[in-house]
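Colleague: only geometry, no sequence info:
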């Protein structure tokens, strides 16, 4: 994903995103580098230029919490991005050991299947769809595959119409994968997804290099389904107990509103003879597991 170190790449991207006037520094003449100079960040953080250069070059492996806090303040990082900075400095032994792609629990599948009026699905760190109930599958039926949210946004042509606020969805996808990367920089699955999407979407590749970090928000979404039209939804995301690498995403509609009526239409479609009824979420998980052997993003050439 890079020729540098995770920490160095992050610091360089965040430094280049700032202008001198953003941090109260004068700006004279033509600058040879985008954003701030390394020496300027060092000055703002109260460390030597040599020390900061070692950080960006990956030659300083154990910066103190005080130094990281000072650098975060110098780079104007918000709390979530500052936490990401700290995670990038963790050693392998300091990282959680439970980031593997374990399956979705049977109890959670049964819970999702019981929500007949509510689309719900589970995503992994790379935004792979790990399981979904029948209404969530019907909601995303306009896509070639309901397999990975980032692929659906950036590569599937349906994404531009489905996500009415496409740019916001695009930024959210990349920032969420970047946040997951901070928890597990060695993740082979994240590396595969980033490589595939970068190869097939210049927009994804450019956004990935900004190193923006943001977990799933609780903001509303404006979607457009090819059969039932405009949908205005609220959603919530929950970390799954016992599986911190999984997030349960739940979409909701205002009661008795147009979106709720559209959900009912989708529910009727999902309950047709081609569906298998209450076992749909389990079936979706089984299909995802079969596809997982090659990776849900395989075959790309052929906020979600």
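Modeller: Now that the structure is in, tell me what you want to look at. Everything numeric in this text was worked out from a predicted model, so none of it was measured.
Colleague: Could you use CA atoms for every contact and neighbour count after this?
Modeller: Will do.
Colleague: Mind checking what secondary structure the closest residue in space to residue 248 that isn't next to it in sequence has?
Modeller: Spatial nearest neighbour of residue 248, chain neighbours left out: residue 122 (4.5 Å); criterion: Cα to Cα, 6 or more residues apart in numbering. Using DSSP: H, G, I helix; E, B strand; the rest coil, the three-state assignment for residue 122 comes out as strand.
Colleague: who's in contact with the residue nearest the centre of the chain?
Modeller: Geometric centre of the chain, nearest residue: residue 176, 2.3 Å, by Cα atoms, centre = their mean. Residue 176 is in contact with 213, 214, 215, 216, counting by Cα atoms under 8 Å, 6 or more residues apart in numbering.
Colleague: Sort out which residues of the helix or strand hosting it are buried, please.
Modeller: Assessed by DSSP states H and E, residue 176 sits inside helix 166-183. Using 16 or more other Cα atoms under 10 Å as the test for burial, helix 166-183 gives 166, 169-183.
Colleague: for stretch 133-150, same thing?
Modeller: Buried residues in stretch 133-150 (16+ other Cα under 10 Å): 133-143, 146-150.
Colleague: what about that stretch, start to end distance?
Modeller: End-to-end span of stretch 133-150 (Cα to Cα, to the nearest Å): 19 Å.
Colleague: Just the residues contacting that stretch, thanks.
Modeller: Stretch 133-150 is contacted from outside by 109, 112-113, 115-121, 126-130, 152, 156, 158-159, 170, 173-174, 225-226, 263, 266-267, 269-270, 277, 280-281, 284, 288, 296-297, 303-304, using Cα under 8 Å, 6+ apart.
Colleague: let's bring in a second model and compare:
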């Protein structure tokens, strides 16, 4: 691990960003350009002390999970991400098919600009890669969960706590959609181990999933209208728009409310309520 080069690289990439680049407010006047160390720590989920030690060439070797979080927080390109991994003596991720868990900086920039509507980036088989603040307010901070809990389909079928945002009467149709979408992905990329492993896990662990899978329904995730049950706001009926990055098999999922509706008023209220007293749930 090249601690000196790593420290220099982190300082320089941090200095080139502004708070608005990553969806944060600037706050008080800054003495130096770029993000503050505590802001990078906040974005990555690490302690300020841990990140400070990395920039001072005295930190421990970061885990692969932490390196991935740093790459996203600092808006690194894929080449820069690979460089970050090499500096720590790690091999960068190599994707066995087109699926990538590295979100392009330009896509993250779009996500950060969506201040008034919930939005997230996910793989086409349901792995959440990034959320904006209003998505966390609506559905919980999925990225704060251990990696297995970041897949929406897995949590929908295996975690009872994740079923809160889905009104009970909507669950059968939502379950059918989840399974049909996963089947479309798995059949399109039969040699990709990630969707295949998820299917095998869910067929073994969930009778409901296995029953729906055997129906052999197929559907690609597209625009739809969905209802969310929020513990503080109530029911929100939101239009779901899915923008596809076909090169990386990622999706930008945006939820909007029609102006003038009760759901639009409740979504505005959600911006005020924010993340107070909310636990992670499913998107």
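Modeller: Perfect, thanks for sending it. What you see is a predicted model, and the numbers here were worked out from it, not measured in a lab.
Colleague: How close are the two chains, by TM-score?
Modeller: Once superposed, chain against chain, the TM-score is 0.57 (TM-score structural alignment, normalised by the length of the second structure); 179 aligned residues with a Cα RMSD of 2.8 Å.
Colleague: related to what we said a few turns ago, and the buried ones among the contacts of stretch 133-150 of the first structure, selectable in ChimeraX?
Modeller: Remark: buried members of the contacts of stretch 133-150 of the first structure, expressed as a ChimeraX selection using 16+ other Cα under 10 Å:
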select :109,112,113,116,117,118,119,120,121,126,127,128,129,130,152,156,158,159,170,173,174,225,263,266,267,269,270,280,281,284,288,296,297,303,304
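Colleague: Count the residues that sit near the residue in the first structure that residue 208 of the second structure lines up against.
Modeller: Correspondence of residue 208 of the second structure to the first structure, assessed by TM-score structural alignment: residue 203. Number of residues near residue 203 of the first structure (other Cα atoms under 10 Å) recorded here: 14.
Colleague: which residues does residue 203 of the first structure contact?
Modeller: Neighbouring residues of residue 203 of the first structure by Cα under 8 Å, 6+ apart: residue 154.
Colleague: which bit of the second structure covers stretch 171-191 of the first structure?
Modeller: The aligned range for stretch 171-191 of the first structure is 176-196, by TM-score structural alignment.
Colleague: Top of the contacts of residue 176 of the first structure by number of neighbours, please.
Modeller: residue 213 (26 neighbours).
Colleague: re the thing from before, and the match of residue 208 of the second structure, how far is that from residue 132 of the first structure?
Modeller: Taking Cα to Cα, one finds residue 203 of the first structure at 27 Å from residue 132 of the first structure.
Colleague: do residue 266 of the first structure as well
Modeller: Taking Cα to Cα, one finds residue 266 of the first structure at 14 Å from residue 132 of the first structure.
Colleague: can you check residue 109 of the first structure too?
Modeller: 8 Å.
Colleague: Return every residue with contacts to both of the two.
Modeller: By Cα under 8 Å, 6+ apart, the residues touching both residue 109 of the first structure and residue 132 are 281, 282.
Colleague: Helices of the second structure, start to end?
Modeller: Residue ranges of the helices in the second structure, as given by DSSP state H, are 3-15, 37-44, 48-55, 64-73, 78-87, 105-113, 133-139, 152-158, 171-188, 193-205, 207-213, 262-273.
Colleague: what's the closest of those to residue 252 of the second structure?
Modeller: Judged by Cα to Cα, the one of the helices of the second structure that comes nearest to residue 252 of the second structure is helix 105-113, at 8.0 Å.
Colleague: For the closest one, name the packing helices and strands.
Modeller: When contacts are defined as 3 or more Cα pairs under 8 Å, 6 or more residues apart in numbering; DSSP states H and E, helix 105-113 of the second structure packs onto strand 119-123.
Colleague: average offset between the strand it packs on and the first structure?
Modeller: Superposing on the first structure and averaging over aligned pairs (mean Cα distance after the TM-score superposition for the first structure), strand 119-123 of the second structure comes out at 1.2 Å.
Colleague: What angle do helix 105-113 and that strand make with each other?
Modeller: 150 degrees (axes from the mean of the first three to the mean of the last three Cα atoms, to 10 degrees).
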